[in-house]
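In: What follows is a predicted protein model with its sequence.
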Amino acid sequence: MTVYFIGAGPGAADLITMRGRDRLAASPVCLYAGSLVPVELLAYCPQGARLVDTANLDLDQIITELTGAHSRGLDVARLHSGDPSVFSALAEQLRRLDAAGVPYEIVPGVPAFAAAAASLGRELTVPGVAQSVILTRTAARATPMPPREELATLAASRATLVLHLAVQRIDELAPELAQWYGPQCPAAVVAYASRPDELVLRGTLTDIAAQVRAAGIRRTAVIVVGPVLTAAEFPDSHLYSTSRHRP
C-alpha cells in the first residue's frame, strides 16, 4: 500500500490536480483536515471509503490511522490544504512513516500564496521591482522561528513578502514592516482565497490593519507586502522583450 499526501489546493474544490483527484478516487481510506479541506473533494473518494477528519486528532493518532491502513494493505489519501511543501506539518509524518517502513508519495497542490496572487491579479516577481518571494510566518502561538529568520531580517531585503498564519497579529506586524518597506508600501490581505466567501483587501502598511479589523478577518488568510502589488512602470521581461536578440 501507499500513503498519498495530496495537496488539496487553497479552497476551491476544482483546484485539486488531476493526479491528486485520481489518487483520491483510488484510495479506500482518506484522512482530511475538515476545517481546511473542501468537503466537496470527498465526493471523489470511492463508495464505502473510510473517511477520517483529522481536525481533532493529534500526530500519534494520525500515524496510527496510516499504519493501520498499511497493515490491512489499503492505500490512503492524506489530504492537506494548499501544497504539502509549505507549512503542512508533513515532515514529522514522513519521519514516522520512514521509521515504520510505510511507503508514501507526495502529490503537489496549488499553494495558498499562488491563489492569493491570482485573486489580486498580480505577478509577485516583476522585472526591476522584485525578483524574490519570501514565504514565512510569525512565531506567536507556534513553533519558534529559527535564528536569522526573524521578520526584521527577512523584511530588510524588501523582497515580496507573503505571511502565512499571521493575520491575527497584523496590528503589530504592519508597523514593524513599515520600518523596512515604508508606511506607504502596498499591502494586501486575501482571506479564503479561491472560495466562494473569498475576501480581498488592498491598501498600504498604514491602513491594512484597520481594514482587517473592520472585515473581522481572523484566520485562513495570507498577507502580501511589496511594491509589486501596484507596480505599473517596469521593463519588459528579458524573455519576451522585443529588444532581445534572437538567432
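Out: Received, thanks.

In: okay, CA-based contacts and neighbour counts for the rest of this
Out: Fine.

In: And the strands in the protein?
Out: With strands called from DSSP state E, the chain shows them at 3-7, 29-32, 50-53, 76-80, 104-107, 133-136, 160-164, 186-191, 199-204, 221-225.

In: which residues touch the residue lying closest to residue 199 once chain neighbours are set aside?
Out: Leaving aside its chain neighbours, residue 199 sits nearest to residue 191 (5.1 Å; criterion: CA to CA, 6 or more residues apart in numbering). Listed by CA atoms under 8 Å, 6 or more residues apart in numbering, the contact partners of residue 191 are 198, 199, 200, 217, 219, 220, 221, 222.

In: here's the one I want to compare it with:
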Amino acid sequence: MGRVWFVGAGPGDPDLITVKGRRLVEQAGAILYAGSLVDAAATRYAPVGCLLEDSKSMTLEQISAWLIAAAGRCDTVVRLQTGDPGLYGALTEMVRPLDAAGIPWQVVPGVTSAMASAAAAGESLTLPEVTQTVILTRVAGRTPMPAGEDLEALAAHRATLCIYLSATLLPQVQRALRAAGWPAEAPILVVQKASWPDAEQIVRGRLDDIDQRCRAAGVDAQAMIIASPTLGAREWAELTASKLYDPSFGHRFRRAAEPGLAAEIGEGSSSANEIQ
C-alpha cells in the first residue's frame, strides 16, 4: 500500500511549489491534479511513465476512489492542489475515505494566493500600530457562512481582510465593508491569477469604485480581494518602524544600544545589527 501526499502547488507559478513538494512530484507514480486551478506547468516535474489525471470533472467520490486505487499500485501518490491544501481545499473530505481504507497520507503546505497577491503588489499585510491581524475569509455564496462569520462582522475589526472566492461578488464585499464603517475611499487591492506567468493582473482602487475598475479590466474570477489599512503604506509621509530593528530594542541576538548611541544609529551612522 502506497502513501498519498496532498501537495500544495502554490498560487500558479510552478516555481513556487516547495522543494519538498517538487521532490514528491518527481518521484510520484501517480498524480491527480486540479487542472481547473493548477497551472498545467506544475506537472512538468512528473517522471516519465507517471500516471497523470486531471480531477476538474470529478466528484469527491471519484477523487477518493482514484486515490485509493492509485495507492494500491504506487508507493507515492500525489494529489496536487492549488495554493495550500488546508485552505478551501476539501482536505478533510478527501482524507476520511483514506483513513477508512487504512491508507497513510500526509500534507505538504503550499503558498496561498493571499501571500502571493500581497507579494505581487509589493504590499505588507501587517504594520506596527496599524494592524497586526490578518483574516482569511470569503463571502457567502452557494456555501453559506457560519453564524458570526459574515463579512460585515469580520470587517468591523478593521484588520487586513484577504477575501477568497468572491471576485464575482464584489458588490456584496463593498456593501459589507461600508456597513462595517469602512470609508468610501478605503484602498482595495484585487489580484487575478497572482504569480501566474503572463496572466497576472493587479487592480487597485477605492472601496467605492473597485467593482467598476475590475469589470473594466475583465477581472471576474480567480482573484484575491485584499482590504487593509496597510495598503499603500510605502507612500505614506510617516511610518511607525518595527521594534525588532530599533537599536534601543534588545533581544536574545542583540543587546540594546545605550540611549545616546541608539540615537546615532537611528540617524544612520552605523548598523544596529553591529551592536552585540
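Out: Right, received. Where do you want to start? Computed from a predicted structure; not experimentally measured.

In: So after superposing, what's the score?
Out: Scored against TM-score structural alignment, normalised by the length of structure 1, the superposed chains reach a TM-score of 0.96; 246 aligned residues with a CA RMSD of 1.2 Å.

In: just to revisit the earlier point, determine which two of the contacts of residue 191 of structure 1 are furthest apart.
Out: The span of the contacts of residue 191 of structure 1, defined through CA to CA, is set by 200 and 219 at 13.3 Å.

In: For structure 1, which segments are assigned as helices?
Out: Per DSSP state H, structure 1 carries helices over the ranges 18-25, 59-71, 90-100, 112-120, 151-155, 170-181, 208-215.

In: Among those, show me which one is buried the most.
Out: Most buried of the helices of structure 1, by mean neighbour count (mean count of other CA atoms under 10 Å): helix 112-120, with a mean of 20.

In: In structure 2, what stretch matches stretch 29-38 of structure 1?
Out: Here stretch 29-38 of structure 1 aligns to structure 2 at residues 30-39, judged by TM-score structural alignment.

In: Which positions within the matching stretch qualify as buried?
Out: Going by neighbour count (16 or more other CA atoms under 10 Å), the buried part of stretch 30-39 of structure 2 is 30, 31, 32, 33, 34, 35, 37, 38, 39.

In: burial count for the residue lying closest to residue 121 of structure 2 once chain neighbours are set aside?
Out: Nearest residue to residue 121 of structure 2 in three dimensions, chain neighbours excluded: residue 202, at 7.1 Å (CA to CA, 6+ apart). The number of residues packed near residue 202 of structure 2 is 18, by other CA atoms under 10 Å.

In: same thing with the one 3 residues further on?
Out: Around residue 205 of structure 2 there are 17 other residues, counting by other CA under 10 Å.

In: Translate it into the numbering of structure 1.
Out: Alignment note (TM-score structural alignment): residue 205 of structure 2 maps to residue 203 of structure 1.

In: can you tell me how far the residue lying closest to that match once chain neighbours are set aside sits from residue 79 of structure 1?
Out: Nearest residue to residue 203 of structure 1, sequence neighbours excluded (CA to CA, 6+ apart): residue 187, at 5.4 Å. For residue 187 of structure 1, the distance to residue 79 of structure 1 (CA to CA, to the nearest Å) stands at 31 Å.

In: What's residue 235 of structure 1 aligned with over in structure 2?
Out: Residue 235 of structure 1 maps onto residue 240 in structure 2, by TM-score structural alignment.

In: no wait, residue 149 of structure 1
Out: Using TM-score structural alignment, residue 149 of structure 1 pairs with residue 149 in structure 2.

In: What is the neighbour count of that match?
Out: Neighbour tally, residue 149 of structure 2, other CA under 10 Å: 15.
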